[in-house]
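**Q** give the three-dimensional model of this entry:
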Amino acid sequence: MDEKWSTANIPDQRGRVAVVTGANTGLGYETARALAGRGASVVLAVRDAGKGRQAAARMTGDVTVQELDLTSLDSVRTAAAALRSRLGRLDLLINNAGVMYTPKQSTRDGFEMQFGTNHLGHFALTGLLLDLMLPVPGSRVVTVSSTGHRIRAGIHFDDPQWERSYSRVGAYGQSKLANLMFTYELQRRLTPHGTTVAVAAHPGISSTELMRNTPAALRLPVTWLAPLITQTAAMGALPTLRAATDPAVLGGQYYGPGGRNQVKGHPRLVTSSPQSYDVAVQQRLWALSEDLTGVRFPLGAPLSTAPR
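**A** The predicted structure follows:
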C-alpha cells in the first residue's frame, strides 16, 4: 500500500469535519473533493466566496463555503469567528492556500505577500481554530509546504518582509521553509495534549494555477519539460490527503511524492532540508509570528526549548 497509496486508501471520513484553505481550485479543490467523497463535512475556506460556491457545486457530499482572505488578519479573525460559531468540532485543518513567485507586493497588514499569505495567515488561522481541535482525538493540522523550501531559502529575521531587496524565489523559499518550521514547532507544543498532531506535505511539481507567476527565464523550460516533470493536481493532492487521513501518520512527519527527487508519484514519508529541523530557529520564528499576528496559541511552552 505504501508505494501506491491513493484516494482508494482514504478511510471512511463520516463524522469528521474538515476546513481546507484555497479549496476552490487546484490542490485544495482535489483535497476537499476527496475528503467530501469519503463522507467528511468539508468547509471550503476561500477568498472568493462565489468561486467557492461554484467549486462546492461540483463536489459530492456535505460541502459549504467560508470566505477567508489570508492576506488580511482582519479577514482571518472574522473567518475564524464564523467557523467557531458554526462548527462544534474540527477534525482536520488543511493549510493549503498559497501564492508563488509573486512580484514585490504587501498584504493588507504590510507583510511581504508570500510570507504573509503562505505562513502568517495560516499561523493565525491555526491559532484561532485550535481550541476546536484539541478536544478531538485524532485531529490533525496539515500544512502544505514545497520543494521550494530548499531553494534560496532561509528565515530572514533581519528583514523578514524583504524591504531592503526582493527576490521572488527567495521570498517563496522563506515562506515554504516557514511552513515546515511551523509544523515541527507546533507538533512539539501539541505533544503534551495527546489529541491533535501537526503534519506537513508537499505536492512535488503539479500542474496548477500556482505556477502562473513563474519568472520568465524559467517559464519556457518548465513548459517544455512539463510532461516529464509535472503531475496532475489530483496526484499532487495525495501527499496532503495521506497526511490528513492515513492512520499510520505520526505528528511531525512530512509527506511528498515518492518518485525521483520527490517531483511526482504516489505519496510516501519524506524528509525536509537540514535547516528546517533547527529547533532554535523554529522557536525564534514562532515568537516572530506571534508578534506579527498578535495570535497566541492555547498551548503551553514546547516540551524542549532552545536559546533564541
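**Q** CA only for contacts and neighbour counts going forward, please
**A** Noted.
**Q** my read: Ser206 touches Thr232, true?
**A** Yes: with contact defined as C-alpha atoms under 8 Å, Ser206 reaches Thr232; the gap is 5.6 Å.
**Q** these two: which is more packed in?
**A** Ser206 (23 against 16; other C-alpha atoms under 10 Å).
**Q** check contacts around that one.
**A** Neighbour list for Ser206: 230-233, 235-236, 264 [criterion: C-alpha atoms under 8 Å, 6 or more residues apart in numbering].
**Q** let me have the residues you listed in CSV, extended by secondary structure.
**A** CSV is the format used below for the contacts of Ser206 (DSSP: H, G, I helix; E, B strand; the rest coil):
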residue, secondary structure
Thr230, coil
Gln231, strand
Thr232, coil
Ala233, helix
Met235, helix
Gly236, helix
Lys264, coil
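**Q** which of these lies closest to Gln282?
**A** Nearest to Gln282 among the contacts of Ser206: Gly236, at 26.5 Å, using C-alpha to C-alpha.
**Q** wait, the closest one sits on Ala201?
**A** No: with contact defined as C-alpha under 8 Å, Gly236 does not reach Ala201; the gap is 9.9 Å.
**Q** I have a second one here; can you model it like the first so I can compare?
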Amino acid sequence: MSDSWSELNIPDQQGRVAVVTGANTGLGFETARALAEHGASVVLAVRDVEKGKQAADRITGDVTVQELDLTSLDSIRTAAATLRATHPRIDLLINNAGVMYTPKRTTHDGFELQFGTNHLGHFALTGLLLDRLLPVPGSRVVTVSSTGHRIQAAIHFDDLQWERSYSRIGAYGQSKLANLMFTYELQRRLASHGTLAVAAHPGVSNTELVRNAPAALRLPVTWLAPLITQPAASGALPTLRAATDPAVRGAQYYGPGGRGELRGHPRLVASSPASHDTVTQKRLWSVSEDLTGVHFPI
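**A** From the prediction side, this is the model:
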C-alpha cells in the first residue's frame, strides 16, 4: 500500500452511490466533495437541511440532501425509508457524523448524547440500509472512529448511559470504542457477503468538533492548532482510502501515518487491544439491537 495516498489515488466512482452522514461541514463535507468530484452520486445526510443545501451548492457533481437527525430513531427510520425508496442500491455508507465532549445531555430517545449519536444512531442507520448494500459488488460501510477510543478501556454496560456519573471525555471515548467494536463485529457477520466493514480516524483535524471540549483542553488545542492539526481535507483522507482503495480489506482501520497518528497521509493503523475483545463486541451488538429495535438482515 502506498504511503503517500491522496485524493489523486481515488479510483473512478462513476455509477456508485454514496451516503455520507454529517456532510454539510468539516470531514463529512470533504469526504462528500471528493467522492462527488470522482463521479459518485452523493447523498448528504444532515440534520440541518438548509445547511446541507448550502454545502451541496459548493460541490461539483451529482449531490442531493437527505434530512437525518441521528439523535432521533424516528428521524433515522424516516431517512432510511426515503433512501430505500429513492436508491435501490447503495455502494458506500460513510458513518461520519459525530459529537465530541458535549455537556451531559440525552438524545430524543433518552440515550447519552455521544453514545446515542456516534454509535447507536449509526448502528440503526446501517441496519436499516444494509440490504441496499449487500447485493452491490464492492460495497462498503465505513465508520469514523478516533484515537480517543483509547481513552476508554471498556464499554461500561453497568452504566451505559452515564446516569450515575458523567465524564464528557470518557463518554466520547466509549462512543468511539463502540464505533470500532461495531465495525469488527459487523465484518464478522458480513464474512459470507461481499460488503466490507472498515473504520477510519482523522487524526487531529481543524474542524468544529472540538467546540464542546472543556476550556482547559480547548485552549491548548487552539494555540497549538498550526503545529498539530491538519486541514479537514487531509483529515478526510483515511475515510476516503477506507471507502475507495481496492486493496482495503474488511475490519481494517485507517488513520494518518505521521507521528502519533496526528496528521499525514492515510495508512493502515492499529486500534487498542480493548477494541478487539470479541465477547464485548457481541454483547455490545446485542445491547444495541435491544436499544434501537433494529435487527440486521445478516
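**Q** strands along the stretch 151-300 of structure 1, start to end?
**A** Listed in chain order, the strands of the stretch 151-300 of structure 1 (DSSP state E, counting those that start in this stretch) span 197-201, 254-257, 267-270.
**Q** Trp286 of structure 1 is nearest to which of the ones you listed?
**A** By C-alpha to C-alpha (comparing all of the strands of the stretch 151-300 of structure 1), the closest turns out to be strand 197-201, at 14.5 Å.
**Q** what about the closest one, how far off from structure 2?
**A** When structure 2 is superposed, strand 197-201 of structure 1 averages 0.2 Å from its matched positions, counting by mean C-alpha distance after the TM-score superposition for structure 1.
**Q** residues contacting that strand, please?
**A** 138-146, 179-180, 183-184, 186-187, 190-191, 239-240, 243-244, 250-256.
**Q** over to stretch 210-227 of structure 2?
**A** 100-103, 206.
**Q** ok, the residue lying closest to Trp162 of structure 2 once chain neighbours are set aside - contacts?
**A** Nearest in space to Trp162 of structure 2, with sequence neighbours left out and distances taken as C-alpha to C-alpha, 6 or more residues apart in numbering, is Glu112 at 6.8 Å. Contact analysis of Glu112 of structure 2 by C-alpha under 8 Å, 6+ apart lists 104-106, 161-162.
**Q** so can I have CSV of those showing neighbour count and distance to Met1 of structure 2?
**A** As requested, those are exported to CSV (neighbours: other C-alpha atoms under 10 Å; distance: C-alpha to C-alpha, whole Å):
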residue, neighbour count, distance to Met1 of structure 2
Lys104, 15, 42
Arg105, 14, 42
Thr106, 16, 41
Gln161, 20, 40
Trp162, 19, 41
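**Q** do you know how far the corresponding residue of structure 2 for Arg58 of structure 1 is from Glu30 of structure 2?
**A** Counting by TM-score structural alignment, Arg58 of structure 1 lines up with Arg58 in structure 2. Arg58 of structure 2 is 11 Å from Glu30 of structure 2, where distance means C-alpha to C-alpha, to the nearest Å.
**Q** neighbour count: the two, which is higher?
**A** Applying other C-alpha under 10 Å to Arg58 of structure 2 and Glu30 shows that Glu30 carries more neighbours, namely 22 against 12.
**Q** where does that one fall, secondary structure wise?
**A** helix 26-37 (DSSP states H and E).
**Q** how big's the offset between that helix and structure 1?
**A** Mean deviation for helix 26-37 of structure 2: 0.1 Å (mean C-alpha distance after the TM-score superposition for structure 1).
**Q** quick revisit: any of the contacts of strand 197-201 of structure 1 buried? List them.
**A** Among the contacts of strand 197-201 of structure 1, those scoring as buried are 138-146, 179-180, 183-184, 186-187, 190-191, 239-240, 243-244, 251-256 (criterion: 16 or more other C-alpha atoms under 10 Å).
**Q** residues of stretch 60-76 of structure 1 that come out buried?
**A** 61, 63-73, 75-76.
**Q** could you pull up the contacting residues of Gly39 of structure 1?
**A** Per C-alpha under 8 Å, 6+ apart, neighbours of Gly39 of structure 1: 12-16, 61-62.
**Q** give me that answer again for 6 Å
**A** Contacts for Gly39 of structure 1 (C-alpha atoms under 6 Å, 6 or more residues apart in numbering) come out as 13-14.
**Q** separation between it and Arg33 of structure 1?
**A** 10 Å.
**Q** cool, Leu285 of structure 1 as well?
**A** Applying C-alpha to C-alpha, the value for Leu285 of structure 1 to Arg33 of structure 1 is 33 Å.
**Q** these two: who's more crowded?
**A** Arg33 (24 against 20).
**Q** with adjacent residues omitted, what lies nearest to the more buried one?
**A** Met59 (5.7 Å).
**Q** tell me the SS of that neighbour?
**A** Strictly by three-state DSSP, Met59 of structure 1 counts as coil.
**Q** hmm, back to that, CSV for the buried residues of stretch 60-76 of structure 1, including secondary structure and distance to Val295 of structure 1?
**A** Listed next are these as CSV, based on DSSP: H, G, I helix; E, B strand; the rest coil; distance: C-alpha to C-alpha, whole Å:
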residue, secondary structure, distance to Val295 of structure 1
Gly61, coil, 33
Val63, strand, 28
Thr64, strand, 26
Val65, strand, 24
Gln66, strand, 20
Glu67, strand, 20
Leu68, coil, 17
Asp69, coil, 16
Leu70, coil, 14
Thr71, coil, 15
Ser72, coil, 13
Leu73, helix, 10
Ser75, helix, 14
Val76, helix, 11
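**Q** among those, which one lies nearest to Thr271 of structure 1?
**A** Nearest member of the buried residues of stretch 60-76 of structure 1 to Thr271 of structure 1, counting by C-alpha to C-alpha, is Leu70, at 27.3 Å.
**Q** distance of that closest one from Thr117 of structure 1?
**A** 5 Å.
**Q** overlap in contacts, the two.
**A** Common neighbours of Leu70 of structure 1 and Thr117, using C-alpha under 6 Å, 6+ apart, do not exist here.
**Q** burial count for the counterpart of Asn9 of structure 1 in structure 2?
**A** The alignment partner of Asn9 of structure 1 in structure 2, by TM-score structural alignment, is Asn9. Taking other C-alpha under 10 Å as the criterion, the count of residues near Asn9 of structure 2 is 13.
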